[in-house]
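> sharing a model prediction with you, sequence too.
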Amino acid sequence: MPTLVIANKLYSSWSLRPWILLRQLGIPFEEVLIPLDQPDTKARILALSPGGTVPILIDEGATVWESAAIMDYAHERWPEAGVWPKDRIARAVARSVSGEMHAGFRGLRAACPMNLGKVFAARDRGPDVERDVDRITAIWRDARKRFGAGGPFLFGAFSAADAMFAPVVTRFISYSIPVDPDTRHYMDAVIGTAAFQEWKDAALKETWVVAHDEPDEPVVTDLRPNRPGKT
């Protein structure tokens, strides 16, 4: 059985992407979690991958790192699972917007690190974040309008494109970023998947704290108010 190596579910956006894809599509795997910011974190990851980052997929002699590479490997390894849309044009668009997500939106990433444990107060987060939010929601609207007739996700059925944007959905929620009703409908579809609910339930039980992913700003809701102390 394949092994997927990930980091903290509360914070690791890159780990969430292949995990939610494989789980939602019913592709079985074993999970190994290496918590971030521990004395042995780097050594444990390097022992499994020369890239020194998670996620890592290990499968029948293949070691694949980087979320996008894992998704493409999954498409080749399990071609009937529906990793990418079947339609050629839809698949081209899905890969393009996923690539844009993989390489871009640094303003949003820097200002709003993934944190499933808290909801922060809404505020003006600057022009870089505003520009990223505008572009992301435009991508979602266009995909839903052109290809979303078959279901509630970007290309109808859940695919790698939705997995790539899943951490962005969580950021919009965690940082109280206002969106239009259609965008919220799509976001609700993503967080309503069984895979995401499983991930979030596990995330909220974690006890680790990664300081640089804990912004010093007003909190509306703390979803882990009784968590144990830092480890």
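Happy to help now that I have it.
> use CA for all of it now, contacts and neighbours both
Will do.
> what count of nearby residues applies to Pro79?
Using other Cα atoms under 10 Å as the criterion, Pro79 is surrounded by 12 other residues.
> wait, is Thr221 part of a strand?
Yes - assessed by DSSP: H, G, I helix; E, B strand; the rest coil, Thr221 belongs to a strand.
> so who does it touch?
Lys118, Val119, Phe120 (Cα atoms under 8 Å, 6 or more residues apart in numbering).
> so which residues of the chain form strands?
Under the criterion DSSP state E, strands of the chain are mapped to 3-6, 30-33, 56-59, 62-65, 118-120, 219-222.
> could you point out the longest helix in the chain?
If you go by DSSP state H, the chain has its longest helix at helix 127-147.
> from the contact counts, what lies against that one?
Secondary-structure packing of helix 127-147 (3 or more Cα pairs under 8 Å, 6 or more residues apart in numbering; DSSP states H and E): helix 106-111, helix 181-191.
> could I get those helices in CSV, plus columns for distance to Arg171 and mean neighbour count?
Below are those laid out as CSV (distance: least, Cα to Cα, whole Å; neighbours: other Cα atoms under 10 Å):
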stretch, distance to Arg171, mean neighbour count
helix 106-111, 8, 16
helix 181-191, 11, 17
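> can I get those helices in CSV with distance to Tyr73?
Converted to CSV, the helices and strands packed on helix 127-147 look like this (distance: least, Cα to Cα, whole Å):
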stretch, distance to Tyr73
helix 106-111, 25
helix 181-191, 23
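> Asp213: which of the ones you listed is closest?
helix 106-111 (9.7 Å; Cα to Cα).
> gap between that closest one and the chain center?
Averaging C-alpha positions (Cα atoms, centre = their mean, to the nearest Å) puts helix 106-111 14 Å from its chain's average.
> try it against this one:
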Amino acid sequence: MAGLTLVIGNKNYSSWSLRPWLLMKVNDIAFAEERIALYQPNSKDALLQRSPAGLVPVLKQDSLLIWDSLAIMEYLAEAFPAIHAWPTDKAARARARSISAEMHSGFSTLRQLMPMNCRKVAVHVDITEALAADIERVQDIWQDCLDCHDGPFLFNQFSIADAMYAPIVTRFKTYGVTPRNARIKRYQEQILSLHAMRQWYEDARAENEVIESSER
């Protein structure tokens, strides 16, 4: 297979970049990493040179371009079937796809009021009714999945579903969201303790760029 290149944004801020990056790192999929600092004077031009949508992430393989996080991970699931990026059980796979799609298109209030910022911890945010509903829905999803097995991840083995929700784990850490119980706390700790996630945080702390709209 020809070499893969993943174009990402700032690790401190780009939640969509984290998702496929984490899936690839956890599963030891070799790839070159190209980082484009977002919200800089030349950022948009640099992005449009790499993606017709002008957004990150982008997966490049020869002339092939894939410019959506979930589409990238679907491609990787097909290209590397041995990693079992989706659960092998048909019903579990359908459920994993459902919660991943919900994450992909939903939780707009949480995204707006709790922007990803890996360098910050215990940042105060006013919990509106809509934000509380998003937080509760995320924890409902995690609880429902974790209640079905004894494994450390949402579907026992690390999957696309975990990669989709990993940036929410970082947000809950940044904004001091208290897990509703010990099981969910262990899940969050499991995600944060992944070697790849620790590497992402280390790289994020080394970045110099500041996006004012994400700073509080």
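Thanks, I have the structure now. What you see is a predicted model; the values in this text were computed from it and never measured.
> coming back round to it: now do the longest helix of structure 1: everything it contacts.
So helix 127-147 of structure 1 is contacted by Ala90, Val97, Phe105, Gly107, Leu108, Ala111, Phe153, Leu154, Phe155, Gly156, Asp182, Thr183 (Cα under 8 Å, 6+ apart).
> next one: stretch 152-167 of structure 2
Applying Cα under 8 Å, 6+ apart, the external contacts of stretch 152-167 of structure 2 come out as 15, 18-20, 22-23, 73, 84-87, 92, 96-97, 99-100, 103-104, 116, 142, 145-146, 149-151, 186-187, 190-191.
> also stretch 187-198 of structure 2?
Residues outside stretch 187-198 of structure 2 that contact it (Cα under 8 Å, 6+ apart) are Leu22, Lys25, Val26, Pro152, Phe153, Ala166, Val169, Thr170.
> show me the helices in structure 1, by range?
Under DSSP H, structure 1 gives helices at 13-24, 41-46, 67-77, 88-103, 106-111, 127-147, 160-174, 181-191, 194-203.
> okay if I get those as CSV plus distance to Thr221 of structure 1?
Supplementary listing: the helices of structure 1 in CSV, determined by distance: least, Cα to Cα, whole Å:
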stretch, distance to Thr221 of structure 1
helix 13-24, 20
helix 41-46, 30
helix 67-77, 30
helix 88-103, 28
helix 106-111, 19
helix 127-147, 22
helix 160-174, 9
helix 181-191, 17
helix 194-203, 15
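> a markdown table for the strands of structure 1, including distance to Ile177 of structure 1?
As requested, the strands of structure 1 are exported to a markdown table (distance: least, Cα to Cα, whole Å):
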| stretch | distance to Ile177 of structure 1 |
| --- | --- |
| strand 3-6 | 27 |
| strand 30-33 | 30 |
| strand 56-59 | 31 |
| strand 62-65 | 31 |
| strand 118-120 | 10 |
| strand 219-222 | 13 |
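> nearest to Arg77 of structure 1, of those strands?
Smallest distance to Arg77 of structure 1 across the strands of structure 1 (Cα to Cα): 9.6 Å, for strand 56-59.
> neighbour-wise, which one of the contacts of stretch 187-198 of structure 2 leads?
Thr170 (24 neighbours).
> aligned to it, what sits in structure 1?
Matched to structure 1 by TM-score structural alignment, Thr170 of structure 2 sits across from Thr170.
> and for the aligned partner of Asp132 of structure 1 in structure 2, the neighbour number?
Per TM-score structural alignment, the equivalent position to Asp132 of structure 1 in structure 2 is Asp134. For Asp134 of structure 2, the count of nearby residues is 18 (other Cα under 10 Å).
> how about Asp62 of structure 2?
10.
> ok, now Val177 of structure 2?
Using other Cα under 10 Å: Val177 of structure 2 sits among 16 other residues.
> on that earlier part again, nearest to Arg50 of structure 2, of the contacts of stretch 187-198 of structure 2?
Leu22 (20.6 Å).
> between the helices and strands packed on helix 127-147 of structure 1, which one is closest to Trp78 of structure 1.
helix 181-191 (22.0 Å).
> mean shift between that closest one and structure 2?
Average distance, helix 181-191 of structure 1 versus aligned residues of structure 2 after superposition (mean Cα distance after the TM-score superposition for structure 1): 0.7 Å.
> in structure 2, what residues pair with that helix?
Mapping helix 181-191 of structure 1 onto structure 2 (TM-score structural alignment) gives residues 182-192.
> and for stretch 45-64 of structure 1?
Counting by TM-score structural alignment, stretch 45-64 of structure 1 pairs with residues 47-66 of structure 2.
> other residues contacting that stretch?
Stretch 47-66 of structure 2 has contacts (Cα under 8 Å, 6+ apart) with 2-9, 16-17, 36, 44-45, 67-69, 72.
> pull out the buried members of those residues.
Burial by neighbour count, 16 or more other Cα atoms under 10 Å: within those this picks out 4-9, 16-17, 36, 67-69, 72.
> need these in TSV (columns: distance to Arg50 of structure 2).
Converted to TSV, these look like this (distance: Cα to Cα, whole Å):
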residue	distance to Arg50 of structure 2
Leu4	14
Thr5	11
Leu6	10
Val7	8
Ile8	11
Gly9	12
Trp16	16
Ser17	14
Ile36	10
Trp67	9
Asp68	13
Ser69	15
Ile72	15
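> what span of structure 2 is stretch 95-106 of structure 1 aligned with?
Residues 97-108 of structure 2 are matched to stretch 95-106 of structure 1 when aligned by TM-score structural alignment.
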